[in-house]
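Visitor: My questions are about this predicted structure, shown below with the sequence.
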Amino acid sequence: MSANDTAMYPVEFDVNGEKRTIRVRAADILLHILRDKLGLTGSKSGCENGDCGACTILVNRQPMKSCLMLTVEADGKQITTIEGLMNSPVQKAFVQNQAFQCGYCTPGFIVNCEGLWNVHPHADEETIRVWLESNICRCTSYEEIHHAVKDVFTPK
């Protein structure tokens, strides 16, 4: 065994419904592994300190900022990225409400709102507002984003 092999750890997780096993260093951040090793580039690197939310993923159906999570912490977990949410009601509402400008923050917002749906399927106005505070849109599409999220939670 080489010195490089001893510094690597096997991690097995479910990513978007597919079992994956990968060997990583103890210090590898999940965001970088998702993007660079697994080719899931929907989660974006924005601030790399948990402030912007562009890297938001779901871990066991709960929102998590992947720039703050070590890959070894994902062992045995269910990971969902924006690529795993194709045609979700949240994604459709963002499109219908044109809740984006440049689109850089959009995957993080959609994943975060999907997490809101998982935790609070009948979220009220205040819960939605508080939940959206964890993501930043530099283009200031907040009004459209808020309308999109309200559409998902408004009974039809």
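Guide: Sure thing, it's come through. Numbers count the residues shown, from 1 in each chain.
Visitor: Could you use CA atoms for every contact and neighbour count after this?
Guide: Fine.
Visitor: I'd assumed Asp14 was in a strand, is it?
Guide: Yes - assessed with DSSP: H, G, I helix; E, B strand; the rest coil, Asp14 lies in a strand.
Visitor: Take this one as well and set it beside the first:
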Amino acid sequence: MDRKTITLEVNGLSYTRSIEPRMLLSDFLRQELALTGTHVGCEHGVCGACTIILDGRSARSCLALAVQADGMQIETVEGQGSINNLGRVQEAFRQHHGLQCGFCTPGFIMAITDLLRHHPLETDDQIREALSGNICRCTGYEHIVNAVRELAKERGPLK
């Protein structure tokens, strides 16, 4: 199969790779760039574990081909902070115990980052509706909602 050369920016760094045109964006991030924080759950765009920010808006990386992201900017959970310097959303998750097994957490963090950049999220109902595209099988969501509520009240610029 013919390969296609793509160039994209991920977490502020430019990458050029020659890939198979059918490679999913989630697989590109995980296999080509070793950014394994983007998790692959359902592979149908339903669970939200693979959520990234693509050109400023959240997107399911399991539903896009890597070639479709050619020339675009991508943010992954690795760009949100580090173990020694957590980003604001990560810190709110830690403070409010918004994770258990952690599998869904990167997708939630990316979705929340996008939501807080673009929506006021003034009520718990708005928060729950906004998060309805991400599935967690462990937490019961209450702690996640608490974390988002705190962040929505702060409303300072998010990374």
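Guide: Now that the structure is in, tell me what you want to look at. Here the structure is a predicted model, which is why all the values come from computation and not from measurement.
Visitor: Overlay them and tell me the TM-score.
Guide: With the length set by TM-score structural alignment, normalised by the length of the first structure, the two chains reach a TM-score of 0.92; 150 aligned residues with a C-alpha RMSD of 1.3 Å.
Visitor: so where does the spatially most central residue of the second structure fall, helix or strand?
Guide: Closest to where the C-alpha atoms of the second structure average out (C-alpha atoms, centre = their mean) is Met110, at 3.0 Å. According to DSSP states H and E, Met110 of the second structure maps onto helix 105-118.
Visitor: In the next helix or strand after that helix, which residues are buried?
Guide: Sequence order places helix 124-130 as the next helix or strand after helix 105-118 of the second structure, per DSSP H and E. Neighbour-count burial for helix 124-130 of the second structure flags Ile127, Arg128, Ala130 (criterion: 16 or more other C-alpha atoms under 10 Å).
Visitor: Let me know the closest of those to Met72 of the second structure.
Guide: Proximity of those to Met72 of the second structure (C-alpha to C-alpha) peaks at Ala130, which lies at 24.6 Å.
Visitor: Does the closest one touch Thr113 like I think?
Guide: No - assessed by C-alpha atoms under 8 Å, Ala130 of the second structure is found out of contact with Thr113, at 11.5 Å.
Visitor: SS state for the counterpart of Ala34 of the second structure in the first structure?
Guide: Residue pairing (TM-score structural alignment): Ala34 of the second structure is matched to Gly39 of the first structure. When classified by three-state DSSP, Gly39 of the first structure comes out as coil.
Visitor: ok, back up a step: please give me every residue in contact with the residue nearest to the centre of the second structure.
Guide: By C-alpha atoms under 8 Å, 6 or more residues apart in numbering, the contact set of Met110 of the second structure is Thr51, Ile52, Ile53, Ser58, Thr76, Val77.
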